[in-house]
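[1] structural data only, the sequence is not supplied:
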């Protein structure tokens, strides 16, 4: 069922938009990773799920699972719910377990949509926390898109980011934010063609 939904999503996206995919060769075949795209629109998660040739899990807002059709589709994609309010430790533990078991996971580091062209939101430390605890690297992804009929949508996969030097010992919240700000977000900004990121 999942493969059928993904194939259908690819067909629909190619009808609606002019989709370009770059950097597929950068997806590692010998190590696990956390997929970290920038976030422009609600169209982004299906785009990543449908066009990256990787069997992944996804973290999605719990409220989306209550939306008719949408909830069914994202569940078919392999998403699991995360409560927006507060720290959802059960979801965090599940995400870490999935990564440790060798299955890639997708999370949007900005934690929200940023619709302004050329601007990324401030990266939250959640992605860095998951990656360091599970001892996996980042697979940065940049999305540039005009989500209108026959608008150009480009998804670019960057090179794997090894963070093994950060996975030994306990990192403070400041350390995780520094890893996000200095290592992860600049690479995503480059792939997304964004000149700035932050608040």
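    Noted; the coordinates are in hand. Here the structure is a predicted model, which means the values were calculated and not measured.

[2] only C-alpha atoms for contact and neighbour calcs from this point on.
    Noted.

[3] from the contact counts, what lies against the longest strand seen in the chain?
    For the chain, the strand reaching the highest residue count under DSSP state E is reported as strand 137-145. Counting contacts by 3 or more C-alpha pairs under 8 Å, 6 or more residues apart in numbering; DSSP states H and E, strand 137-145 packs against strand 33-37, strand 152-157, helix 185-192.

[4] now do the helices in the protein.
    2-16, 44-51, 70-77, 89-100, 126-134, 173-179, 185-192 (DSSP state H).

[5] got the buried residues for the third one?
    Along helix 70-77, the positions that meet the burial threshold by neighbour count (16 or more other C-alpha atoms under 10 Å) are 71, 73, 74, 75, 76, 77.

[6] before we move on, the earlier item: as JSON lines, the helices of the chain with distance to residue 110 would be great.
    Below are the helices of the chain laid out as JSON lines (distance: least, C-alpha to C-alpha, whole Å):
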{"stretch": "helix 2-16", "distance to residue 110": "24"}
{"stretch": "helix 44-51", "distance to residue 110": "13"}
{"stretch": "helix 70-77", "distance to residue 110": "20"}
{"stretch": "helix 89-100", "distance to residue 110": "16"}
{"stretch": "helix 126-134", "distance to residue 110": "9"}
{"stretch": "helix 173-179", "distance to residue 110": "12"}
{"stretch": "helix 185-192", "distance to residue 110": "9"}
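
[7] okay, one more to line up with it:
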């Protein structure tokens, strides 16, 4: 699904403004598949989902922490761009079902498998298993995305889009799936 004219206009203007503030380099756009897929990216900044929304031309439906939907001015904006709430810290069956529906409807799902922003000195945090449940239920490809750089004025930000990963064997352990995804993201960051 594409963004409507109004949202697409906002995306274009926002991208121009961000490029005036940061040096943004995007690599690997040729790796973006045509069929429905799951974007899995690392999460260090509030800017991460914005970058993904601006880079991908098709609408990305993000799982976003439910607390964001309680902020009166932010909730309508993130809903318009396709975000839906997930309760962190416990299994949110409703959010998992919604994520599966997004993929089965032919759309793109965006997930930060770390489950929260990484505020440590580690390159990447351990991933949560929810993404593996969605992968097994849908058979969707996973598109790893590594975001690196400094979120300061005139800082360099690099977004590297990796090659899609397919998990054809449904008997693979969920942790194995998550570890494979996280390792791919980490390699994209460190290259």
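    Yep, that arrived. The shown structure was predicted, so the numbers you read here are calculated from the model rather than taken from an experiment.

[8] so after superposing, what's the score?
    For this chain pair, the superposition-based TM-score is 0.90 by TM-score structural alignment, normalised by the length of the second structure; 186 aligned residues with a C-alpha RMSD of 1.7 Å.

[9] and residue 78 of the first structure, what pairs with it in the second structure?
    Alignment note: residue 78 of the first structure maps to residue 82 in the second structure; criterion TM-score structural alignment.

[10] what about its match, neighbour count?
    As a burial measure, residue 82 of the second structure scores 19 neighbours (other C-alpha atoms under 10 Å).

[11] cool, and the one 4 residues further on?
    Here the number of neighbours of residue 86 of the second structure (other C-alpha under 10 Å) works out to 24.

[12] what do you get for residue 60 of the first structure?
    23.

[13] so whichever residue in the second structure pairs up with it versus residue 46 of the second structure, what's the distance?
    Taking TM-score structural alignment, the alignment pairs residue 60 of the first structure with residue 64 from the second structure. Counting by C-alpha to C-alpha, to the nearest Å, the gap from residue 64 of the second structure to residue 46 of the second structure is 11 Å.

[14] likewise for residue 77 of the second structure?
    14 Å.

[15] quick revisit: and of the helices of the first structure, who's closest to residue 159 of the first structure?
    helix 185-192 (9.2 Å; C-alpha to C-alpha).

[16] quick check: that closest one compared with the second structure, mean distance?
    Mean deviation of helix 185-192 of the first structure from its aligned counterpart in the second structure after superposition (mean C-alpha distance after the TM-score superposition for the first structure): 0.7 Å.

[17] picking that back up, my read: the match of residue 78 of the first structure touches residue 53, true?
    No: shown here, residue 82 of the second structure and residue 53 do not form a contact pair, counting by C-alpha atoms under 8 Å, at 9.6 Å.

[18] tell me, what's touching these two both at once?
    Shared contacts of residue 82 of the second structure and residue 53, defined by C-alpha atoms under 8 Å, 6 or more residues apart in numbering, comprise 59, 60.

[19] ok, back up a step: is it possible to export the buried residues of helix 70-77 of the first structure to TSV including distance to residue 114 of the first structure?
    Below are the buried residues of helix 70-77 of the first structure laid out as TSV (distance: C-alpha to C-alpha, whole Å):
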residue	distance to residue 114 of the first structure
71	22
73	23
74	21
75	24
76	26
77	23
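
[20] tell me the counterpart of residue 114 of the first structure in the second structure.
    Match for residue 114 of the first structure (TM-score structural alignment): residue 118.

[21] its match: what's it in contact with?
    Residues counted as contacts of residue 118 of the second structure (C-alpha under 8 Å, 6+ apart) are 43, 44, 45, 124, 125.

[22] of those - the most surrounded one?
    residue 43 (23 neighbours).

[23] so what corresponds to that one in the first structure?
    Checking TM-score structural alignment: residue 43 of the second structure goes with residue 39.

[24] and the residue lying farthest from the centre of the second structure, how far from residue 136 of the second structure?
    Going by C-alpha atoms, centre = their mean, the residue of the second structure most distant from its centre is residue 171, 24.9 Å out. Separation of residue 171 of the second structure from residue 136 of the second structure (C-alpha to C-alpha): 9 Å.
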